[in-house]
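Student: Quick one: sequence plus predicted model below, questions after.
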Amino acid sequence: MTFRAPAGGPSRRELLALAGLSGLGLPAQAARPGSGPAKVLRYAIRIAETGFDPARISDLYSRTITAHIFEGLYTYDHLARPARLKPLVAEGMPEVSEDFRVWTMRVRPGIYFSADPAFKGQRRELVAEDFVYSWKRFADPEVASPSWSEVDELGILGLAEYRAALLKSKSPFDYDKPIEGLRALDRYTLQIRLKETRPRLMEVFAQIDTYGAVAREVIEAYPGQAMEHPVGTGPFVLGAWRRSSLITLDRNPDYRERYYDAQPAPDDKEGQALLARYKGRRLPMVDQVQVAIIEESQPRWLSFLNRQFDFLERTPEDFIQQALPQGKLAPNLARQGIQAYRALLADVLFTVFNMDDPVVGGYTPARVALRRAIALATDCRREISLARRGQAIPAQSPYIPHTTAYDANYKSEMGDFDPARAKALLDLYGYRDRDGDGWREDPDGRQLVLESLTTPDGFQRQIDELWQKNLAAVGLRVQFRTGKWPENFKALRAGHYMIWSLALSAAKPDAQDALASFHSGHIGASNFARFRLEAMDRLFDQAGGLPDGPQRQALFRESKRLATAYMPYKYRGHRYVTDLAHPWVQGYRRPLFWQHWWEFVDIEGAPPAPPA
C-alpha cells in the first residue's frame, strides 16, 4: 500500500532517518578507481524490508533488494514491451520436451559468487548444483518458505514426496539426497523433470528475486542468518544495513563483464533512444545504491525536493497534484530538469476476508451475503478520487493489467458500488439492527463487529476513514487493529486476522499467480483468504497445463465468476504511478514484472548540494 503523511508533518523517526542520510560514508569498494567520485543512487521505499533470503521472503520491498544481489537462469529484456524473456546466467534458451515436462538448461561457465569468508579465500564459480540446492531449500520444512506452494504446484518429480516424508518423520532435510526431478547432469547442466505439462516454466526461472541461486557454503557458514547475509552472483553486494532504516548496496567488484543490450520494439521511440545511448556500456553503471525506509509520504516528498534523494519511486498520492497538475509536470519541477515517468502498474488493490474467521468467513449463504454486502458498500471510485487523487482505475476481477487474463472491457459486480443492494442483502439474510442502536447484529442476535488490520500512517488512515463511513452507511461497524506492515503480514500468513486491505503485484506475465490466490494448496502463502473451493482448485490445475488460447481463457473467465460469487477478496483498483527523477539520473525505465533496474541507470554529472 501507499501511505499519506498526517497534517502535522514528518514524525521524529522520519526526521532522524533523513538526518542520518547526510552522514553516510561510502565504503571503499563503492568507489570507481580512476574515474572520479563514486556514482550513488539515493532513494527511499515506504515499507521496511523483512530480510534478504530469497527462499524466505515474499514482500515486494525485500525482493527489490534480493533482485540486485542474486541472479537466476533467465530474466526479462529491460526494454522490450511486451515483456520478453532472455538468458541471464543460462547459456542460451532451455531445451524442452514436446510435452513441456522435461526442461534442460546449461549454466554459463565463468560466473562467480561475490567474495565471502565462507569460500575460504577461493573464487566460487556458479554451477548447476547451486540451482539444485537453492530449489531444494523451498521444500525444506525448516526453511518454511512462503514460495513452497508455487514450487509444489510445478510438480517437480520426487520433491513434494520427500518433503511429506520429512514432515511425517520430523527428520532434517538431507540436501545430498538425489531428487528425481531436480538434477545436475554435469557441472553446468541442470535438468528439471515435472509430473505435468508446464508450458510457462521459464517465467518462474525469471523471478530472480526469489529463484536466484544461493551458495550452500554461505547458508551453512551462517546458520539461521541467511536473511542477514545475502551472497549472490549479481551486480550489487550488501554494504551496510540498519534494519528498517537504511540499506546500502555497493557495486560488486567481482561482477563479470556484462554489457547493456536489449531489443525494444522498432516503433518504441523511448526504448530505441535508451538502447542507442547505452548499448555496450558495462553494467552496473552506478557504484552504490542507498535505500532509506521512510513510511510517511511527506518526508519522502520533501527529501526528494531538497535533493537528499535522486529518485522518488511512486510519487505519493497526496502530492500528485503538486507534481503533475492536470496531468503535466509542474513548471517548477520542469525548470529543474526533473523527469516524470507515469505507468499503469501490474498490480491490484484488494480487501481480503479470512475464510476461517467465524464472523466473515465460511461458505453458507449468510456469510457469502455479508462479504458481498461489504463489497457493494465499498465505494472504490470515491477512494480513487479522493484518497488516491485519481491515480487508479477500478478493478473488476482478480486479474492484473499486463497479464494474460486481464480484460480492460470486463465488467462485474466486483466493481459495483450499491449501498441499497448491500442493505437488501443484509436484511434478507438476517443481519438486522435488533436493539435500535444503529448497528446491525449477527443473524443469531450476537453483536456484529468487523475488525480490520491497518498500518499507522496518515494515508492509510484516510483510506480507513472512507471505508468506515461506507460500512456505517449500511449499518456495519468496523474497528481497526494497528500494526507495522511486517507484523500484519505475519498475521495474514498465519490466518490470525479477520480483514485486511493491501496490494498484490504480478511477478510474471502469466495470470496463474492471481488464480493461485484461490487455490487451497496455496493457503499460508498467496491464498491470503484461506479459500477452499474444489471448483476453483480444478480451474487452477487445468489452467497450469494448458497452452495459451481460447480454452485457457474460458477457465479464467469462469474463475472471475466464482471469485465474485463467493467474494473472499474485494478487488478495488489498479494503480497508476508516477516516478520522478532529478536530471542527473539517466536511463530509467520502470520494469513491468521484474524488480531489478539499478544496473541500467546512470548518474551523469555531480548532483548539486542540497539547499541550505
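Tutor: Cool, the structure landed.
Student: hey, let's count contacts and neighbours off CA atoms from now on
Tutor: Fine.
Student: Was I right to think Val291 contacts Arg42?
Tutor: Yes. Val291 sits in contact with Arg42 when judged by Cα atoms under 8 Å, with a separation of 6.1 Å.
Student: Please look at Ile156 and Lys195 and confirm they touch.
Tutor: Yes. When contacts are counted by Cα under 8 Å, Ile156 is listed as touching Lys195 (6.4 Å).
Student: what about those two, which has more around it?
Tutor: Between Ile156 and Lys195, Ile156 has the larger neighbour count (other Cα atoms under 10 Å), namely 21 against 15.
Student: which residues sit in contact with the more buried one?
Tutor: When contacts are counted by Cα atoms under 8 Å, 6 or more residues apart in numbering, Ile156 is found next to 181-182, 192-195.
Student: State which helix of the chain is the longest.
Tutor: helix 550-566 (DSSP state H).
Student: Residues contacting the helix or strand following that helix, please?
Tutor: Beyond helix 550-566 in the direction of the C-terminus, DSSP states H and E gives the next helix or strand as strand 569-581. Counting by Cα under 8 Å, 6+ apart, strand 569-581 makes contact with 310-315, 338-353, 375, 380, 384, 391-398, 400-401, 414-415, 529, 563, all of which sit outside it.
Student: Please name every helix or strand in contact with the next helix or strand after strand 569-581.
Tutor: For strand 569-581, the succeeding helix or strand toward the C-terminus, using DSSP H and E, is strand 585-586. Helices and strands touching strand 585-586, as assessed by 3 or more Cα pairs under 8 Å, 6 or more residues apart in numbering; DSSP states H and E, comprise strand 602-603.
Student: want to compare, so here's the second one:
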Amino acid sequence: MTKKTVVSARPKLPARRRGLQAAGAAAGLWATGLGWAADPAASAASATVSTTPAGQKVMRYAFKTSETGMDPVRLSDLYSRYLTAHIFESLYTYDHLARPALIKPLTAEGMPETSADFKVFTIKVRPGIFFADDPVFQGKPRELVAQDYVYTFKRFADPANKSQSWSDLEELKFVGLNEQRDETIASRKPFDYDRVVPGIRALDRYTLRLELRDTRPRLIESLADCSLRGAVAREVVEHYGDQISAHPVGTGPFVLAAWRRSSLITLARNPAYREHYYDAQPAADDAEGQALLARFKGRRLPMLDRVEVSIIEEPQPRWLSFLNKEHDFLDVVPEEYINQAMPGGKVVPGLAHHGVKGYQSLAPDQFLTLYNMEDPVVGGYTPEKIALRRAMNLAMDVRREIDIVRRGQGIPGQSPIVPHTSGYDPKFRSEMGDYDPAKAKALLDLYGYVDRDGDGWREQPDGSPLRIWHATQSDQQYVALSERWQRDMTAIGIKVELRVAQWPENLRTAEAGKLMMWFLGLSAAQYDGQGALTLYYGPQAGAGNLARFKNDQFDEVYRKMLVLPDGPEREALFLQAKRIAVAYAPYKIHLHRYVTDLARPWIVGYRRPLFWLDWWQYIDVDESQRKA
C-alpha cells in the first residue's frame, strides 16, 4: 500500500465545455501566466525537486499551473486531469501511436454492441481488473464491475457535486438521468444513487447498458477519457466524503504517493496494476510510430516507477530547471524561449550536444477573441453590428502576433474547427484569416462608424461615442497581446480601453455575460470537431458558448450533426457551420499553435498526445544515458 501525504488546500476554478478541455485555468478555456521571474524564484522552484530513489525509474517535470484536486467529477482544469488520467481508467482510450486518432478498449472487453439507430450501447467490462489497494477495502482485492461505471456517471448528475463537466453528459441525454437530476434539484433532497436509471444500467456484474433518447453515433468518444470518465468505487467516495479529492483510488497504472498542494505531486507505479502490455497501431508510413512500436511492443506497463511533478508557474524558472537538469522533460517550451531551444524546428547545438531531443507539432487548439453578443455596442445581429465585428477582425494583424508575440509558433486560424479533429480542412480559407485594415475602414465608413467631431476617433452610427473595452490579464503574454490589439484598433480609428483582472475573475464575468471582449483559448478533448462548434450553440450560451451567440440556422445544423454518422453529409454541415460562424463573427479565431517539448536523452518513448492526457505509462528511462 502506498502512503499518501496531503497538505493545505486550494480553491478550484469553474468552467465547462463540451468536447473541449482546459490548458491552464478552466475546462475548455485556457490562459497561462507567462511573466518573467527573478533568480530567487528559480532557486525556490528547484527546491521542490526530490532526489531520484535508488534503483527506480523516475521522470521529473513541471506543470505551469497548479492542480486543483483529484476527484474527476469536480475538475475543470487541465493539469489536475493529467493526474487523474493516470490514476483512473475509462472504458476506452486512444491508441497512443495512431495518427489519425484511433479509439480502442481499455477496461472494456471490446468495442460496444450498438443498435442500428445508435441509441443503445452494450459494453462488457473486462473481468480481473482491480482497484488500487486502499484501507477502505480492508485488505481485500476490489474488482472493477459494471456498476462502478453506473455510479461514476451518476456522480456527474448529482447537483451536490456541482460538476463542471455535467453539460457533456447532459447533452448525451441518457434516458432518465437528466430527469433524475431535475427532480433532485426541485425536491432539494439528496441524489438517490440506488434509483434505477433506464439509460445507465448494469445488466450483470460485467455488462453495462447505455440508452440515449437521441441518436449519438460518437458516444464512444465521450467514454474514452480517463481523466473524467475513469471508474471510481462508491465505498471509497462515501468513506472519504469531502476529502475524496485527496484520496483518488482507481484502477490505473499509477497511484498518488505524495502531495504538497501547488508544490510537488508524486505518482508511483500501482503495485496492483494488472498485466497490461505496450501495443499500438501506428500507420504503416509513420516511421516514428513504427520505431516506437518496435522498441517497446510487449513491454509491461507502466515502465516508470515514479513521476514527480513540480509546480512552476513562471516560464523563466521552469526553463532554467530544465537547463539545470533538475527536470527531465519540458512540456511546451515557453514561446519567449523558443529561439533558445528549437528555432526552425531544430534543437540548438548547445542542447543537442547534451543529447536533448525536441518534439514539435501542430496542436489541436486555438486562440480567439470573443465578442459578447448581448453587449449593446459590439453585440447584436443587425448589419452595422456585424460590420463592426468584421472590421475589428480584419484589423487584427494575426501574422505579426504569431511572428512577434508567439515567436512564429502558430498558423492563422480560418474557422473554429481545430487541427486533428473531424471537420478540419487545412485548405479552407475565409475572411477570418485575412488582415485587411483598408477593408476594415471601408466597412466602418459604409455603416456609419465615422469621426464626426474631428477628434480622430470614430463614433457609432447614431453619433454616440464608440467605447470599446477588452478584458485582459497582467502577465507578460497578455500584456503583449493587448498592446498589439490596441495598436491595431487605433490604426482604424477605434478608441479602446483595457481592463485588467485575474483569469478566474474574467472567466466568471464572461460566464455572467458582463464582458465586452476577451482573449481566450480552447483545446480539443476528442476527435469530433463538433466540440468546437459548442462555442456558437445557442442552448450553451453562458457555458460553452461564452459569446452568447444565438442563431436558429446554426442551432439546427448543430443538432443535425449530433445524430449523423461521419461521412459526406456531415462534412457538408461542417462547412455550413463554418460559414455561419465566419459571417456573424461572434469570435475572431486568431491561430492554432505549434507546441514544442524537450526531453533529456534518458527519457525515451515520448510522443505528444492529441486529445488524451494519459501518456506517462508509455515512457521509459534509460539509466545508462542518465549516468553518462
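Tutor: Looks like it arrived, so ask away. Everything numeric in this text was worked out from a predicted model, so none of it was measured.
Student: Mean distance of the longest helix of structure 1 to its aligned residues in structure 2, please.
Tutor: Plainly put, helix 550-566 of structure 1 ends up 1.0 Å away from its match in structure 2 on average once the two are laid over each other (mean Cα distance after the TM-score superposition for structure 1).
Student: corresponding residues in structure 2 for that helix?
Tutor: With TM-score structural alignment applied, helix 550-566 of structure 1 matches the range 568-584 in structure 2.
Student: Aligned to Asp71 of structure 2, what sits in structure 1?
Tutor: Aligned against structure 1 by TM-score structural alignment, Asp71 of structure 2 finds its counterpart in Asp53.
Student: And for Arg429 of structure 2?
Tutor: Going residue by residue (TM-score structural alignment), Arg429 of structure 2 aligns to Lys411.
Student: same check, this time on Ala438 of structure 2
Tutor: With TM-score structural alignment defining the correspondence, Ala438 of structure 2 maps onto Ala420 in structure 1.
Student: just to revisit the earlier point, how about the match of helix 550-566 of structure 1: buried residues?
Tutor: Under the neighbour-count criterion of 16 or more other Cα atoms under 10 Å, stretch 568-584 of structure 2 has 570-571, 573-575, 577-579, 581-584 buried.
Student: And for stretch 155-168 of structure 2?
Tutor: Within stretch 155-168 of structure 2, the residues that qualify as buried are 155-159, 163-168, counting by 16+ other Cα under 10 Å.
Student: Now do the end-to-end distance for that stretch.
Tutor: Here the two ends of stretch 155-168 of structure 2 are set 13 Å apart, with distance taken as Cα to Cα, to the nearest Å.
Student: Just tell me the aligned range of stretch 579-597 of structure 1 in structure 2.
Tutor: Going by TM-score structural alignment, stretch 579-597 of structure 1 lines up with residues 597-615 of structure 2.
Student: Isn't Gly513 of structure 2 up against Pro376?
Tutor: No. Gly513 of structure 2 sits out of contact with Pro376 when judged by Cα under 8 Å, with a separation of 11.7 Å.
Student: Pick out whichever of those two has more residues nearby.
Tutor: Neighbours were tallied for Gly513 of structure 2 and for Pro376 using other Cα under 10 Å; the higher tally belongs to Gly513 (19 against 10).
Student: any idea how far Arg548 of structure 2 is from that one?
Tutor: Applying Cα to Cα, one obtains 8 Å for the distance of Gly513 of structure 2 from Arg548 of structure 2.
Student: Please identify every residue contacting each of the two.
Tutor: If you check Gly513 of structure 2 and Arg548 against Cα under 8 Å, 6+ apart, the residues they both contact are 372, 374, 542.
Student: out of these, which is most surrounded?
Tutor: For these, the largest neighbour count, defined by other Cα under 10 Å, is 26 neighbours, found at Asn372.
Student: can you map out the strands along the stretch 101-250 of structure 1?
Tutor: For the stretch 101-250 of structure 1, the strands defined by DSSP state E, counting those that start in this stretch cover 102-106, 182-184, 189-193, 236-242, 246-251.
Student: deepest of those strands, which one?
Tutor: Using mean count of other Cα atoms under 10 Å, the stretch among the strands of the stretch 101-250 of structure 1 with the largest mean neighbour count is strand 246-251, at a mean of 23.
Student: Please tell me which residues of structure 2 it aligns onto.
Tutor: Correspondence between strand 246-251 of structure 1 and structure 2 is established over residues 264-269, with TM-score structural alignment as the criterion.
Student: And Pro509 of structure 1? What does it align with in structure 2?
Tutor: Structural alignment (TM-score structural alignment) places Pro509 of structure 1 against Tyr527 in structure 2.
Student: which residue packs closest to that match, ignoring adjacent ones?
Tutor: With Cα to Cα, 6 or more residues apart in numbering as the criterion, Tyr527 of structure 2 has its nearest non-adjacent residue at 4.7 Å, and that residue is Thr421.
Student: hang on, the one you found packs against Ala363?
Tutor: No. Thr421 of structure 2 is beyond contact range of Ala363, at 10.5 Å (criterion: Cα under 8 Å).
Student: Now the common contact residues for these two.
Tutor: By Cα under 8 Å, 6+ apart, no residue touches both Thr421 of structure 2 and Ala363.
Student: what ranges do the helices span in the stretch 301-450 of structure 2?
Tutor: Taking DSSP state H, counting those that start in this stretch as the criterion, the stretch 301-450 of structure 2 carries its helices at 315-323, 338-341, 349-352, 383-395, 398-400, 437-446.
Student: would you turn these into CSV with distance to Leu507 of structure 2 and mean neighbour count?
Tutor: As requested, those are exported to CSV (distance: least, Cα to Cα, whole Å; neighbours: other Cα atoms under 10 Å):
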stretch, distance to Leu507 of structure 2, mean neighbour count
helix 315-323, 23, 21
helix 338-341, 29, 19
helix 349-352, 39, 14
helix 383-395, 21, 22
helix 398-400, 23, 19
helix 437-446, 29, 18
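Student: looking at the ones you listed, which is closest to Gln290 of structure 2?
Tutor: Nearest of the helices of the stretch 301-450 of structure 2 to Gln290 of structure 2, taken as Cα to Cα: helix 349-352 at 23.5 Å.
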